[in-house]
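J.: here is a sequence together with a model predicted from it:
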Amino acid sequence: MKGVKIAILAFGQVHELEYAWAARDDRPGVATALGLTRSVSAVRAAADLVVVFNHRGREGNSCPISEQKTFAAKLAAAGGDVILGSHAHTLQGDGWMGGTYVAYGLANFLWYGDSFSTDTGVLKMTMRAARWSKMSSYPPWSLSQDSRSH
C-alpha cells in the first residue's frame, strides 16, 4: 500500500478454552486479550492503521453482548482503527464508534455444521490516503450443508 504501515493484531478469548489454547513460553498457541490494549497502543505508535481481529462473544447470539461492546470501546481508545469480531457464528451489528469501525460478528464464511446460522457475507474495506474511507457490507447470503451459497 505504497508506504502505508498496517498493523494487524489477532487474539482469542473463549473463556472456557482460554488457558488450554493460550500461547506459552513452551508451546505455540493463541494470543489472549491479556495486555491487548497495551499492544494496540504500542503498535499505534509505529503504524498508520491498526486492525484488531478478536475471537470472542457468545455463540449463537445475533447481537453483541455488553462485554464485546465494552472491549471494542477500550480497543478503539487504545488506537484501533478497525475491530473485527467472530466466535458467535452469526452476523452481528457493525458500524462506526467515533473514528473506529467495529464489526462485532462476521459469522462463518465456511462452516461444517448447521447448529448456527448459515447466513454469511463479505466485508470490503477501502483505504484512501492512509485512512479507511469506506466499509461495505455485502448483503448476507446463506450457505448450504455443502458450503455452496444460495
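T.: Looks like it arrived, so ask away. Numbers count the residues shown, from 1 in each chain.
J.: CA only for contacts and neighbour counts going forward, please
T.: Will do.
J.: which SS class is the most centrally placed residue in the chain?
T.: In the chain, the centroid-proximal residue (CA atoms, centre = their mean) is L84; its distance is 2.2 Å. Look at L84: counting by DSSP: H, G, I helix; E, B strand; the rest coil, its state is strand.
J.: can you tell me how far it sits from D25?
T.: Distance of L84 to D25, computed by CA to CA, to the nearest Å: 27 Å.
J.: got a list of what A76 touches?
T.: Contact analysis of A76 by CA atoms under 8 Å, 6 or more residues apart in numbering lists 83, 97, 100.
J.: and for K134?
T.: K134 makes contact with 125-127, according to CA under 8 Å, 6+ apart.
J.: can you check A22 too?
T.: Applying CA under 8 Å, 6+ apart, we find A22 in contact with 28-32.
J.: most neighbours among the contacts of A76, which one?
T.: Taking other CA atoms under 10 Å as the neighbour criterion, I83 ranks highest of the contacts of A76 with 25 neighbours.
J.: correct me if wrong: it contacts V52.
T.: Yes: here I83 reaches V52: they are 4.8 Å apart, a contact under CA atoms under 8 Å.
J.: what sits in contact with each of the two?
T.: Residues touching both I83 and V52 (CA under 8 Å, 6+ apart): L75.
J.: state which helix of this protein is the longest.
T.: Assignment by DSSP state H gives helix 66-78 as the longest helix of the chain.
J.: buried stuff in that one?
T.: Residues of helix 66-78 classed as buried by neighbour count (16 or more other CA atoms under 10 Å): 68, 72-73, 75-78.
J.: hold the first one in mind and look at this next one:
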Amino acid sequence: MRKCNLGLALVLTCSVLLSGCGAKEGIVSSFNLKESQPKKLQIADLGDAWDTILNNSTKEFIGGHPIDESFLALVTSEYGDSVIEEIASYANFETPDIWYELTGKSIHVLWYEYCKSTGIQSYSLGNTYEIDCDDEVVLDFTGDISFANDVATTEYMDHQINGITDCFSEDLLEEMRSADIMMINNEFAYTTRGAALEGKAYTFRGDPSRVSLLEELGVDIVSVANNHVFDYGETGLKDTLDTLEDAKMPYVGAGRNLEEAKKPVYFIAAGKKIAICSATQIERTLNFTQEATDTLPGVLKCLHPEIFCGVIREAKANSDYVIVIPHWGTEGNANYGEDQINLARSFVEAGADVIIGGHTHCLQTV
C-alpha cells in the first residue's frame, strides 16, 4: 500500500501517513513568523497570559471553542506557567498551531480532554475514539468489501482452511492489522431478513455473524455510504447498523435518520483530532438506495453536495484534519469524470484535507 503525507487536499486511493511531533520545551523553533502574520504579544505574567487568551484571542486561535478559566487552569497545571505564557503570546494569530507545538496536543484535543474530564459539552464526545499510537499515525483505506451470500469470493473464502486469512498475503494482513486506523467500504447488508429490492439487478446481503471478519482484518471503521447497503430495504439497513453497533464497529455515511447519517467519526491520535466523513454519489440516475431524511433511514448522498458539504464544514470546525470518503465514479473506469472533479472542488472548499474515493472496482488516477 502507498503512503503519503496528509497536508493538502488530494483525491487518493491509498494509505495515508500522518506525520506528527511530540511536545517541545522552551521557545518554538519550527513556528515560522512570516511578515504577513501579526507580531507576538508581550506577556507580563501568568495572569496576563490568561487574560490575553480569554479576551484577546482570535476565534481561530482557540479553535472556536468556548474556553474559560477552568480550561486554562487544567492546561496550566499539566504543562506549567511558562508554556501557557508562551502560548498567550501568539493569541492574536489566526492559527492554533502553537498549542500543539508546546503541548504535543492540538487545541481540539485539549478541548476534548477538558470536556471528557469535566463533563462539559458531553455531546461533543460522541463518535470519538482514542488511538494509542506513536508520533506517526498510519491510516489504511480499502475499496469495496463484501461478505455477501452466494457470490464467488465468499464461497472461495468459506472453502479455505483458515477462512478469510487465507485470502490475503501475510504482508497485506500485517499492513492492515498494524495500521492505526484501517477503513473499508461495507458494500452489502448484514441481514437475514427483508426482501431484495424489486427491479435491482444485483443485491447483496451476508449473515450478521460475518461481522467478526472485520476484526480479523484489523478494521477500525467502515463506510456504509454506498449503493448496496440498502439492497434489502429499511429492514436490511437497520439490521446492518444494529450489527455494526453490537460489534462496536464505528461507521459513517448512513443512519436511521438524516441526523445519524450525517455524523462524522473522530479519532484522537498522536495529539491530533482526525474527522472521517462519508457520502455516496451513486446511484446517479437510479434511485434504489434510499436517502436518509429527518424521518427515514438511509444513506447520506452527495450527488447534490450541499448537505454533505455542511457535514464537512462542521467536521473541519471540530478537528485538525478532515478525510472525506465519497462513493463515486463509474465502475471499471480508471479515469475520473468531470462530475467527480466538481464534487472534489466543493469538498475542498468546505474543508476536506484528503479525499479518498471508492466504487469503481479499479484504481483511478490521482
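T.: Now that the structure is in, tell me what you want to look at. If you're wondering where the values come from, they're calculated on a predicted model, not measured in any experiment.
J.: TM-score of the superposition?
T.: TM-score of the superposed chains, computed with TM-score structural alignment, normalised by the length of the first structure, equals 0.56; 94 aligned residues with a CA RMSD of 1.7 Å.
J.: quick revisit: translate the residue nearest to the centre of the first structure into the numbering of the second structure.
T.: In the superposition onto the second structure, L84 of the first structure corresponds to I356 when matched by TM-score structural alignment.
J.: now its match, nearest residue through space, not along the chain?
T.: In space, and not counting its chain neighbours, I356 of the second structure is closest to L12: 4.5 Å by CA to CA, 6 or more residues apart in numbering.
J.: what's the answer for Q68 of the first structure, then?
T.: Leaving aside its chain neighbours, Q68 of the first structure sits nearest to G57 (6.2 Å; criterion: CA to CA, 6+ apart).
J.: show me what the one you found aligns to in the second structure.
T.: Structural correspondence for G57 of the first structure with respect to the second structure (TM-score structural alignment): G329.
J.: quick one: residues contacting that match.
T.: Counting by CA under 8 Å, 6+ apart, G329 of the second structure touches 281-282, 336-337, 340, 358-360.
J.: what subset of the residues you listed is buried?
T.: Buried by 16+ other CA under 10 Å: 281-282, 336, 340, 358-360, out of the contacts of G329 of the second structure.
J.: which one of those residues sits closest to V109 of the second structure?
T.: Ranked by distance to V109 of the second structure (CA to CA), those are led by G358 at 29.4 Å.
J.: tell me how many other residues surround the closest residue to that closest one other than its chain neighbours.
T.: Nearest residue to G358 of the second structure, sequence neighbours excluded (CA to CA, 6+ apart): H327, at 5.0 Å. Number of residues near H327 of the second structure (other CA under 10 Å) recorded here: 29.
J.: you'd agree H327 of the second structure is up against A279?
T.: Yes: counting by CA under 8 Å, H327 of the second structure does reach A279; the two are 6.4 Å apart.
J.: after the host helix or strand of I307 of the second structure, next one along is what?
T.: Assigned by DSSP states H and E, I307 of the second structure belongs to helix 306-317. Downstream of helix 306-317 of the second structure, the next assigned helix or strand under DSSP H and E is strand 321-327.
J.: once aligned to the first structure, how far is that following strand on average?
T.: By mean CA distance after the TM-score superposition for the first structure, the fitted strand 321-327 of the second structure averages 0.3 Å away from its aligned residues in the first structure.
J.: pretty sure E18 of the first structure contacts T32?
T.: Yes: using CA under 8 Å, E18 of the first structure makes contact with T32 at a distance of 7.1 Å.
J.: who touches both of these two?
T.: Residues touching both E18 of the first structure and T32 (CA under 8 Å, 6+ apart): G12.
J.: which of the two has more neighbours?
T.: A direct count of neighbours by other CA under 10 Å for E18 of the first structure and T32 places T32 higher, at 19 against 15.
J.: residue in the first structure matching A317 of the second structure?
T.: The alignment partner of A317 of the second structure in the first structure, by TM-score structural alignment, is A45.
J.: hmm, back to that, in TSV: the buried ones among the contacts of G329 of the second structure, plus secondary structure and distance to V137 of the second structure.
T.: Putting these into TSV (DSSP: H, G, I helix; E, B strand; the rest coil; distance: CA to CA, whole Å) gives the following:
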residue	secondary structure	distance to V137 of the second structure
Q281	coil	29
I282	coil	31
Y336	coil	28
Q340	helix	28
G358	strand	22
H359	coil	26
T360	coil	27
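J.: and the two most separated of these?
T.: Within those, I282 and Y336 form the most distant pair, 14.0 Å apart (CA to CA).
J.: which bit of the first structure covers the strand or helix carrying T240 of the second structure?
T.: Assigned by DSSP H and E, T240 of the second structure belongs to helix 233-246. Aligned by TM-score structural alignment, helix 233-246 of the second structure falls on no residue of the first structure.
J.: list the contacts for the residue lying farthest from the centre of the first structure?
T.: In the first structure, D26 marks the outermost C-alpha relative to the chain mean, sitting 27.1 Å out by CA atoms, centre = their mean. If you count contacts by CA under 8 Å, 6+ apart, D26 of the first structure has none.
J.: ok, A23 of the first structure to K124 of the first structure distance?
T.: A23 of the first structure sits at a distance of 30 Å from K124 of the first structure (criterion: CA to CA).
J.: and the nearest residue to V14 of the first structure once chain neighbours are set aside, how many residues sit next to it?
T.: The spatially closest residue to V14 of the first structure, leaving aside those adjacent along the chain, is R56, at 5.7 Å (CA to CA, 6+ apart). Neighbour count for R56 of the first structure, taken as other CA under 10 Å: 23.
J.: same check on the one 4 residues further on?
T.: Using other CA under 10 Å as the criterion, G60 of the first structure is surrounded by 16 other residues.
J.: what do you get for K124 of the first structure?
T.: The number of residues packed near K124 of the first structure is 11, by other CA under 10 Å.
J.: quickly find the element holding it.
T.: strand 123-128.
J.: just I276 of the second structure next, same as before
T.: strand 272-280.
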